[in-house]
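Participant: The sequence and its predicted three-dimensional model are supplied below.
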Amino acid sequence: MKTIVHKANTRGYANHGWLQSYHSFSFANYYNPDRVHFGALRVLNDDTVSAGMGFGTHPHSNMEIVSIPLEGDLEHKDSMGNTSIIREGEIQVMSAGTGIYHSEYNKNKDVPVKFLQIWVVPNEQDVAPRYDQITIEALKKDNLFYGILSPENEYAGVWIHQDAWFFMGEFNEETEIDYVLKREGNGVYFFVLDGEAEIAGNKLEERDGLGVWETPSVAVKAKKGARVLAIEVPMLR
């Protein structure tokens, strides 16, 4: 088993006034040669957008983009004609493929919106752009990792152009569980959203990250209760 720990206070940080963004991996003006990606996981940004503010229309291509709101409402518009509100308890995916333009704004004028923006390198270039959004509340299982993204909608969640699986876990204090990797050669990146957990023998607190690979399974133990996102991806060279 190999591991790499990314403590929350070691992430890159950008303060744009209206946007507070923490970068687990190199992004924009933050560059760390030791933290460019974890396998096919290229970007994990922890963003807070001020009331009424947001990202103007901008382009993407050949990237799988996943948004997971943690608090508040995020308004999305894109060049495919989609207009939607993404809320806490939902997940959105976009395959940028041959190219798209989109904007993201805080729908509310009185409270910030907090969300994770995640980019995954696709396994196929220049695909037709696509969009999907679902509520994950119906997929929830107590004290288990439940699938929210998988190849070919294996768990009734969403999918992207990559052999990737996203799981969410909400665990009571002292719950112990093994995360079993779905495919040999993959790695899994754990990101603690709330609480504390001991994962592969490492104590992790809120917004800490841990990458694990070259193992068939990983031991997870919740401390003080924990909400954990697990992102399993191929370990690209």
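Facilitator: Received, thanks. Numbering: from 1, shown residues only.
Participant: CA only for contacts and neighbour counts going forward, please
Facilitator: Noted.
Participant: contacting residues around the nearest residue to residue 80 once chain neighbours are set aside?
Facilitator: Excluding its sequence neighbours, the residue lying closest to residue 80 (CA to CA, 6 or more residues apart in numbering) is residue 100, at 7.4 Å. By CA atoms under 8 Å, 6 or more residues apart in numbering, residue 100 lies in contact with 59, 60, 61, 78, 79, 80, 129.
Participant: Make sure the fifth one is actually in contact with residue 96.
Facilitator: No. Distance between residue 79 and residue 96: 10.6 Å, which falls outside the contact criterion (CA atoms under 8 Å).
Participant: Neighbour count for the two, which is higher?
Facilitator: residue 96 (24 against 15; other CA atoms under 10 Å).
Participant: separation between the more buried one and residue 124?
Facilitator: 11 Å (CA to CA, to the nearest Å).
Participant: Likewise for residue 157?
Facilitator: Distance, residue 157 to residue 124, by CA to CA: 21 Å.
Participant: Look at these two and report which has more neighbours.
Facilitator: The neighbour comparison of residue 157 against residue 124 (other CA under 10 Å) goes to residue 157, with 24 against 11.
Participant: Now for that one: which residues touch it?
Facilitator: Going by CA under 8 Å, 6+ apart, the list of residues near residue 157 reads 134, 136, 139, 147, 148, 149, 150.
Participant: ok, now residue 53?
Facilitator: Contacts of residue 53 (CA under 8 Å, 6+ apart): 18, 105, 106.
Participant: so of the contacts of residue 157, which ones are in strands?
Facilitator: Cross-referencing the contacts of residue 157 against strands under DSSP state E gives 134, 147, 148, 149.
Participant: Second structure follows, compare the two:
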Amino acid sequence: MKTIFHKADSRGDANHGWLHSKHSFSFANYHNPERMNFGVLRVLNDDTVSENRGFGTHPHRDMEIVSIPLEGDLKHMDNMGNSTIIKEGDIQVMSAGTGVMHSEYNNSPDKPVKFLQIWIIPNKMNVEPRYDQITIADNAKPNDFQQILSPNKDDAGVWIYQDAWFHLANFDKGNSKEYKLKKEGNGVYVFVLEGKAKIGDQVLEKRDALGISETNSFQLEAQENSKILLMEVPMELPA
């Protein structure tokens, strides 16, 4: 098993006043040639947006964009006609494909919104843009891996154009479980949202991450009550 450990405070830090963003991989003004991606996982931004502020209308193309709210309400609008609110317990996906314009704003006048913005390089380019969001909180599984994203339209969670699977793990202290990879050759980027966990000899605290590859499975143990996001993705970039 091959691993790469990313401590929370090693991430890129961008504080624009209204936006405070932590970049796990090179993004905007943060450039680290050793932190460009983990396989097809290109962007993992941990964003906090101030009250009544947000990202104005901007373009994307040929990227799978996933948003996971952690606190507060995020308003989304796009040129496909969508105007929605996503909140903690939801997940949103957008296949940018041939091109999409969208905006994201904090929908609250009195508290910040916190969310993860994740970009996945797709295995199919120039697709018709699409949007989806679902509530995942109702199907949460205590002390188990809850699938929230896959490549399959009829499977649990949202779907994207890539052989990727995301799971949320809400583990009580002392619980452990084996994660088995869905596809040979994939890797898993484990990101601790809350708590403390251990994989092998590596202890992960809040917002630490561990990239795992060249294995078919691994054991995850919660050393505190923990919430953990596991992102399984292909390690080879599309040709």
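Facilitator: It's in. Owing to the predicted nature of the structure, the values given are computational and were not obtained by experimental measurement.
Participant: need the contact list for residue 211 of the first structure.
Facilitator: For residue 211 of the first structure, counting by CA under 8 Å, 6+ apart, the contacting residues are 3, 4, 5, 38, 187, 188, 189, 190.
Participant: again, only this time at 6 Å
Facilitator: 3, 4, 188, 189 (CA atoms under 6 Å, 6 or more residues apart in numbering).
Participant: Am I right that the second one is in a strand?
Facilitator: Yes. Per DSSP: H, G, I helix; E, B strand; the rest coil, residue 4 of the first structure lies within a strand segment.
Participant: For it, give its distance to residue 56 of the first structure.
Facilitator: 35 Å.
Participant: for residue 13 of the first structure, same thing?
Facilitator: The value you get for residue 13 of the first structure to residue 56 of the first structure, if CA to CA is used, is 20 Å.
Participant: Between the two, which is the more surrounded one?
Facilitator: residue 13 (18 against 12).
Participant: residue in the second structure matching residue 129 of the first structure?
Facilitator: When the second structure is aligned by TM-score structural alignment, residue 129 of the first structure is paired with residue 129.
Participant: burial measure for its match, as a count.
Facilitator: Neighbours of residue 129 of the second structure (other CA under 10 Å): 18.
Participant: need the contact list for it.
Facilitator: Counting by CA under 6 Å, 6+ apart, residue 129 of the second structure has contacts 95, 96, 97.
Participant: Among these, which ones are in strands?
Facilitator: residue 95.
Participant: before we move on, the earlier item: who wins on neighbours among the contacts of residue 211 of the first structure?
Facilitator: Within the contacts of residue 211 of the first structure, residue 188 tops the neighbour count with 31 neighbours, counted by other CA under 10 Å.
Participant: check which helix or strand covers the counterpart of it in the second structure.
Facilitator: Using TM-score structural alignment as the criterion, residue 188 of the first structure maps onto residue 188 of the second structure. Assigning secondary structure by DSSP states H and E places residue 188 of the second structure in strand 186-194.
Participant: Mean distance between the next helix or strand after that strand and the first structure after superposition?
Facilitator: Counting by DSSP H and E, the next helix or strand C-terminal to strand 186-194 of the second structure is strand 197-199. Its matched residues in the first structure lie on average 0.7 Å from strand 197-199 of the second structure after superposition (mean CA distance after the TM-score superposition for the first structure).
Participant: what does strand 197-199 of the second structure rub up against?
Facilitator: Under CA under 6 Å, 6+ apart, the answer for strand 197-199 of the second structure is 203, 204, 219, 220, 221, 222, 223.
Participant: quick one: which of those is nearest residue 47 of the second structure?
Facilitator: Checking the contacts of strand 197-199 of the second structure against residue 47 of the second structure by CA to CA gives residue 204 as the nearest, at 20.2 Å.
Participant: Any figure for the gap between that closest one and residue 226 of the second structure?
Facilitator: Noted for residue 204 of the second structure: a distance of 10 Å to residue 226 of the second structure, by CA to CA.
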